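A.B. asks: Predicted model and sequence below, questions to follow.
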Amino acid sequence: MPRKVNIYVELSDLALKEQVLHKLTEDWSIKWSFIGKDENKATPEKTAIAVIDHPQTIPSIAQGVIIIFVGKHKEKNSFFAVVETPSPDSVFTVIRRAYSYWEITEQNTASLYSEKHEKQALESIAETLSAHIHQLTRQSEMRIALVDQLPIGVLGIDDENTIVLANPKAIDVLAVEDIPIWGLSVSSLLTESVGKFIRDEEKKEIVINRYGQNIIIRKAPFMLNDEFAGTILVLWKPTEK
């Protein structure tokens, strides 16, 4: 099962932020865990990678965090990388580089081997990861295409009740075309009753009213390598199914 990586994305350009978060949720080879502003402030040491675009955010970032600055900044050496002309693809590419750096750093810190053995171990890990990522990339492309074409809404909720996936039909049913929902808690988007519904092991279906229209929601556990990884919510309006 992929290791969980805590990432804090705080960008003033909300459209860019939404697109970057969306690309991360499509990257199934890594289990990204999105850290909110309040959580980073309360426990900054939990953040592994931070993506920011304002100098005033820097003091809230803990020492040792890999910082990616989006936009122009005169002190480029203060950051892991500076993306001066940002786009969703360019920011995502740098985040993947930051993840690789973070992973190697973590492995080096935990390693008890000699330099020779460590090099051999890293080479072996790199080969395994390369093959695994290639396989996961093909699988994820197929899964995403299938989910995107479903005639009913699908939301993916991780084990911390954070929205990590939403297909086009779910965005349409919930009328959130202009709202970046990736990284939001399901309770903040769909009320606490839905959060309680997810935690209730007995209840299988709930009906909520949103903007004067009823929406039916059913759930199923999402498993990775026989371990619980989150919840899949299927939703539709009564007249659509």
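C.D. replies: Everything's here; your move.
A.B. asks: going forward, measure contacts and count neighbours with C-alpha atoms only.
C.D. replies: OK.
A.B. asks: elements contacting the helix or strand G230 falls within?
C.D. replies: Following DSSP states H and E, one finds G230 within strand 227-236. Strand 227-236 makes packing contacts with strand 153-158, helix 168-174, strand 213-224 when contacts are defined by 3 or more CA pairs under 8 Å, 6 or more residues apart in numbering; DSSP states H and E.
A.B. asks: How many neighbouring residues does P168 have?
C.D. replies: Neighbour count of P168, defined by other CA atoms under 10 Å: 17.
A.B. asks: nope, I198 is what I was after
C.D. replies: There are 26 residues near I198, going by other CA under 10 Å.
A.B. asks: hey, where'd the strands end up in the protein?
C.D. replies: Secondary structure of the chain by DSSP state E: the strands cover 4-10, 31-35, 49-52, 66-70, 81-83, 153-158, 163-166, 205-210, 213-224, 227-236.
A.B. asks: ok, second structure coming up, stack it against the first:
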Amino acid sequence: MASTPHDLIARSNKLGSDPRVTNYGGGNTSAKGTATDPVTGEPVELLWVKGSGGDLGTLTEAGLGVLNLARIEALKATYPGVDREDEMVAALDYCRHGLGGAAPSIDTFMHAFVDAAHVDHLHPDSGIAFATAKDGEKLTKRAFGDKVVWVPWRRPGFQLGLDIAAIKAANPGAIGCILGGHGITAWGRTSAEAQKNSLWIITTAEDYIAAKGKKSPFGTTVAKNKALPPAER
């Protein structure tokens, strides 16, 4: 497991610098690891996760939220249900470790609950194409087999984190998932493995679309709405 966030930042910057991987300002990445609690001197399990509103491509350590994993896990015992999701996001403030750090985003639970040391949640165009397709679940099975699992749409938050964790546990051979109506999530035992898995999902989706997709999936261009030549834009 990671002991510092340095690999996480490097991975985030690489993923976030390519618009084919994730749209500007979108997505979040994380790493789990052990640090020494400055109060007790004992080891403590932490989650470093990209903070709310930040950009992966320019992420620095100041843009990470740092949370105590045991405290996030403890929230499962007090979870009141999907009707009160907002309360769980507010509770993340009481799970933070140390001073400063970025505010944790609503996707933090996905990163915390998935049983993997490194998790990437991204919004690539190719992944969104699968996530928003009418037959997205069937397409996911055809394109990825058992390596990538479909997750039905659910509002981001606590329950979605539980859903993805359960799906990963039920599919030990999977490297990630397509989140219906949303994007993709991939994981790995190491930072390099998570990055490799994220990029594999994206390129596999691109290749499938190139081979199977229609040239004009939204129909022919309406003449009066034709794009202006570059020089006139």
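C.D. replies: Good, I have the coordinates. Treat the numbers as computed from the prediction; the structure is a model and nothing was measured.
A.B. asks: TM-score of the superposition?
C.D. replies: After superposition, the two chains reach a TM-score (TM-score structural alignment, normalised by the length of the second structure) of 0.25; 106 aligned residues with a CA RMSD of 6.1 Å.
A.B. asks: picking up where we left off before, out of the helices and strands packed on strand 227-236 of the first structure, deepest packed?
C.D. replies: Highest mean neighbour count among those (mean count of other CA atoms under 10 Å): strand 153-158, with a mean of 24.
A.B. asks: one step back: nearest to W32 of the first structure, out of the helices and strands packed on strand 227-236 of the first structure?
C.D. replies: strand 153-158 (9.6 Å; CA to CA).
A.B. asks: what comes into contact with that closest one?
C.D. replies: Residues outside strand 153-158 of the first structure that contact it (CA atoms under 8 Å, 6 or more residues apart in numbering): 147, 163-171, 173, 186, 229-236.
A.B. asks: let's see it at 10 Å
C.D. replies: Strand 153-158 of the first structure is contacted from outside by 25, 31-33, 147-148, 162-174, 182-186, 198, 217-219, 221-222, 228-237, using CA atoms under 10 Å, 6 or more residues apart in numbering.
A.B. asks: got the residue ranges for the strands in the second structure?
C.D. replies: Secondary structure of the second structure (DSSP E): strands located at 28-36, 43-50, 64-68, 118-122, 148-151, 176-179, 183-188.
A.B. asks: would a markdown table of the ones you listed with mean neighbour count and distance to A10 of the second structure be doable?
C.D. replies: Listed next are the strands of the second structure as a markdown table, based on neighbours: other CA atoms under 10 Å; distance: least, CA to CA, whole Å:
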| stretch | mean neighbour count | distance to A10 of the second structure |
| --- | --- | --- |
| strand 28-36 | 23 | 11 |
| strand 43-50 | 24 | 12 |
| strand 64-68 | 25 | 13 |
| strand 118-122 | 27 | 13 |
| strand 148-151 | 22 | 25 |
| strand 176-179 | 27 | 20 |
| strand 183-188 | 26 | 15 |
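A.B. asks: Reformat those strands into CSV and put distance to A211 of the second structure next to each item.
C.D. replies: Below are those laid out as CSV (distance: least, CA to CA, whole Å):
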stretch, distance to A211 of the second structure
strand 28-36, 29
strand 43-50, 34
strand 64-68, 39
strand 118-122, 23
strand 148-151, 19
strand 176-179, 19
strand 183-188, 20
